[in-house]
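Below are the sequence and a predicted model; questions follow.
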Amino acid sequence: MLSEVGDTRIFGLEVIHETTEKIKVIKDKLKIAQSRQKSYADIRRRHLEFEEGDHRIGTSTYRIALPPNLSSLYNVFHVSQLKKYIPNPHQILSHESVQLKSNITYDPMPIQIIDRSVKALRSK
């Protein structure tokens, strides 16, 4: 098959070969990007497995027993949102009550102001 584009002649087999080569290059670049993304995700992925009595709902969700003041919250969480608690006998845990609004939000209160700065903007 022979076709003309302007003054140049392009043979059908050459077009097919050139397109095939470009597709191979694109596939190779996609494989490189996918492997880079996979290695990045594998570093940060952590496999968490909790004890038998931990109220597992599915392979990656758990039902958590919440204190009474948080009973209005949904108590099923994804594993990625949980951290395993390692008890420390020297650490004293204090529970603070949280006042929830009707839309299940709260206003966090600042504990301490650590730093102050004045931002100077360019004036034109």
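Structure received. Model, not experiment: these values are computed from the prediction. Residues are numbered from 1 along each chain as shown.

alpha carbons only for contacts and neighbour counts from here, please
Will do.

Just give me the neighbour total for T61.
For T61, the neighbour count with other CA atoms under 10 Å is 16.

Verify the contact between it and Q81 for me.
No. The pair T61 / Q81 is not scored as a contact, 9.6 Å apart, by CA atoms under 8 Å.

so how far is P68 from I57?
Using CA to CA, to the nearest Å, we find I57 at a distance of 21 Å from P68.

Show me which of the two is the more surrounded one.
I57 (13 against 7).

and the more buried one, what does it touch?
By CA atoms under 8 Å, 6 or more residues apart in numbering, the contact set of I57 is R63, V76.

can you give me the strands in the chain?
With DSSP state E, the ranges of strands along the chain come out as 2-5, 8-11, 61-63, 76-78.

Can you add distance to I26 and give the ones you listed back as JSON lines?
Formatted as JSON lines, these follow (distance: least, CA to CA, whole Å):
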{"stretch": "strand 2-5", "distance to I26": "25"}
{"stretch": "strand 8-11", "distance to I26": "23"}
{"stretch": "strand 61-63", "distance to I26": "38"}
{"stretch": "strand 76-78", "distance to I26": "36"}
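
tell me the most buried of these?
strand 61-63 (a mean of 16; mean count of other CA atoms under 10 Å).

Use this one as the comparison:
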Amino acid sequence: MIQIRDKLKAAQDRQKSYADKRRKPFKFKIGDKVMLKVSPWKGVLRCGKKGKLSPRYIGQFKIIKCVSSVSYKIKLLEELSEIHDVFYILNLKKCLAEESLAMPHHDVQIDEKLRFIEKHLSIKDR
């Protein structure tokens, strides 16, 4: 019984060491620029692109306040005012790109659940 417990403990420690090597610390400071993750919605075109090419993150938002160790308050634009401004840490990604490379917000329409809204286009007679 003791040998089984020791073997299980050794296996758990080994798996923990493998997982810890790949684990990244998620810490943001006030004033950091972050990008917001938007949820894919099956069958919806996002920004005119389908599948793998559609954007997963939008914007460059500034962190205003650290609400808890795993949630942050960010400054949203007026177009996204109906969305709550406190987000879980895994829905944020540190923005390392220049501001000129950020995706414009006016091209993206998002509902209150952070899903893209599909816009149908009509082709007029040439």
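All right, it came through fine. No experiment lies behind these values; they were computed from the predicted model shown.

Now compute the TM-score of the two chains, please.
Once superposed, the chains reach a TM-score of 0.52 (TM-score structural alignment, normalised by the length of the first structure), with 86 aligned residues with a CA RMSD of 2.9 Å.

Out of the strands of the first structure, the one nearest T105 of the first structure is which?
Comparison of the strands of the first structure against T105 of the first structure by CA to CA identifies strand 76-78 as nearest, at 17.5 Å.

Aligned to K73 of the second structure, what sits in the first structure?
Residue correspondence to the first structure (TM-score structural alignment): K73 of the second structure is matched to R63.

For its match, give me its contacts.
D54, H55, R56, I57, N75, V76, F77.

Please apply the same query to I26 of the first structure.
By CA under 8 Å, 6+ apart, I26 of the first structure has no neighbours at all.

Which position in the second structure pairs with it?
Counting by TM-score structural alignment, I26 of the first structure corresponds to I4 in the second structure.

Kindly report the same for L100 of the first structure.
With TM-score structural alignment as the criterion, L100 of the first structure matches D111.

Pretty sure its match sits against S81.
No. Look at D111 of the second structure against S81 with CA under 8 Å: they stay out of range, at 10.6 Å.

For the alignment partner in the first structure of A19 of the second structure, give its distance to I32 of the first structure.
A19 of the second structure maps onto A41 in the first structure, with residues paired by TM-score structural alignment. Relative to I32 of the first structure, A41 of the first structure is positioned 14 Å away (CA to CA).

likewise L13 of the first structure?
Going from L13 of the first structure to I32 of the first structure by CA to CA gives 29 Å.

Distance check, the residue nearest the centre of the second structure against K29 of the second structure.
By CA atoms, centre = their mean, the second structure has its centre lying nearest to K37, at 2.5 Å. Distance of K37 of the second structure to K29 of the second structure, computed by CA to CA: 18 Å.

R115 of the second structure: neighbouring residues, count only.
There are 17 residues near R115 of the second structure, going by other CA under 10 Å.

distance of it from V34 of the second structure?
Relative to V34 of the second structure, and taking CA to CA, R115 of the second structure is found at 18 Å.

swap in K7 of the second structure?
For K7 of the second structure, the distance to V34 of the second structure (CA to CA) stands at 43 Å.

of the two, who's got more company?
More crowded of K7 of the second structure and V34, by other CA under 10 Å: V34, with 21 against 11.
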